[in-house]
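Asks: Any chance you could fold what I've pasted below:
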Amino acid sequence: MATDLVKQLTVPMPASLASLRFPKALDDRLQHLLDEQGRLGRLSAAQRREAEALVNIATTLSILKLGAEVKALKA
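Replies: The predicted structure follows:
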C-alpha cells in the first residue's frame, strides 16, 4: 500500500544551526543575477544555473535554521 512507502526522516538539529546566515557575498551575487534578469529580461544558461544553485543553498539554510529554532522552542 502507499502508506507503507511513507517514512519519516528525523535528523538531529544542533541549536547552533539557528545562527546560520546566507553569506553576504552569495546574497550579493544572487541579487546581481536577479537584477540582471530584470534588466535584460533573461539570464544565460550558466547564470540561470548559478542563480538556481544559490536559491537552493538559501532555501536549505532556511530549512536548517527553522529546524534548529523549532528544536530550541521544544527544549
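Asks: CA atoms for contacts and neighbours, from now on please.
Replies: Fine.
Asks: ok, residue 69 - how many residues close by?
Replies: 19 (other CA atoms under 10 Å).
Asks: What residues sit buried inside the helix or strand where it lies?
Replies: Using DSSP states H and E, residue 69 sits within helix 45-74. By neighbour count, with 16 or more other CA atoms under 10 Å as the criterion, the buried positions of helix 45-74 are 47, 50-51, 54, 58, 61-62, 64-69.
Asks: now for that helix, which elements pack on it?
Replies: Helix 45-74 sits against helix 24-40, with contacts defined as 3 or more CA pairs under 8 Å, 6 or more residues apart in numbering; DSSP states H and E.
Asks: buried ones in the helix it packs on?
Replies: For helix 24-40, by 16+ other CA under 10 Å, it's 30, 33-34.
Asks: tell me what that helix is packed against?
Replies: Using 3+ CA pairs under 8 Å, 6+ apart: helix 24-40 touches helix 45-74.
Asks: one more to put side by side:
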Amino acid sequence: MIEAAPQAQWRAALAEGRFLLQRARGSGTIFFPPRLAEPRSGDTDWEWIEASGMGTVHAVTVIHPRPPEPPRAVVLVDLD
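Replies: Down below sits the predicted model:
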C-alpha cells in the first residue's frame, strides 16, 4: 500500500518524536488525521504546525487484538 504524501510526512515526523497537525491557510482550521485537503472546504492550501504537547485527556482504553498483534492504546484528547 502506498501512503499519500501527508500521511507519509506525518509518520516521518512521528518517528522524530514530533506530533504535527495540518492547518488550512485561508480559514485557520486545524484538522486531523492527515489528508490532502481541508475536510469542509476542500482547500488544498495548508501547512504543518506542531502540537503544543498540552491538552485534556478524556478517555483511554487498550485494545488487545489477537496475537501476534501487539496491544494498542486509544486515547481521546482535546489538544490545546
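Asks: care to give me the TM-score?
Replies: Once superposed, chain against chain, the TM-score is 0.26 (TM-score structural alignment, normalised by the length of the first structure); 30 aligned residues with a CA RMSD of 3.7 Å.
Asks: circling back: quick one: the buried residues of helix 45-74 of the first structure as a markdown table, columns for distance to residue 38 of the first structure too.
Replies: Shown next, in a markdown table, are those (distance: CA to CA, whole Å):
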| residue | distance to residue 38 of the first structure |
| --- | --- |
| 47 | 13 |
| 50 | 16 |
| 51 | 13 |
| 54 | 17 |
| 58 | 20 |
| 61 | 25 |
| 62 | 25 |
| 64 | 30 |
| 65 | 29 |
| 66 | 30 |
| 67 | 33 |
| 68 | 34 |
| 69 | 34 |
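Asks: And these, which is closest to residue 25 of the first structure?
Replies: Taking CA to CA as the measure, residue 25 of the first structure sits nearest to residue 54 out of the buried residues of helix 45-74 of the first structure, at 10.9 Å.
Asks: Name all residues that make contact with that closest one.
Replies: Shown in contact with residue 54 of the first structure (CA atoms under 8 Å, 6 or more residues apart in numbering): 26, 30.
Asks: Next, find the distance separating it from residue 28 of the first structure.
Replies: Per CA to CA, to the nearest Å, residue 54 of the first structure is found 11 Å from residue 28 of the first structure.
Asks: Just the closest of the buried residues of helix 45-74 of the first structure to residue 40 of the first structure, please.
Replies: residue 47 (12.4 Å).
Asks: wait, that closest one sits on residue 33?
Replies: Yes. The criterion here is CA atoms under 8 Å, and residue 47 of the first structure meets it with residue 33 at 7.0 Å.
Asks: Residue 10 of the second structure: what secondary structure?
Replies: helix (DSSP: H, G, I helix; E, B strand; the rest coil).
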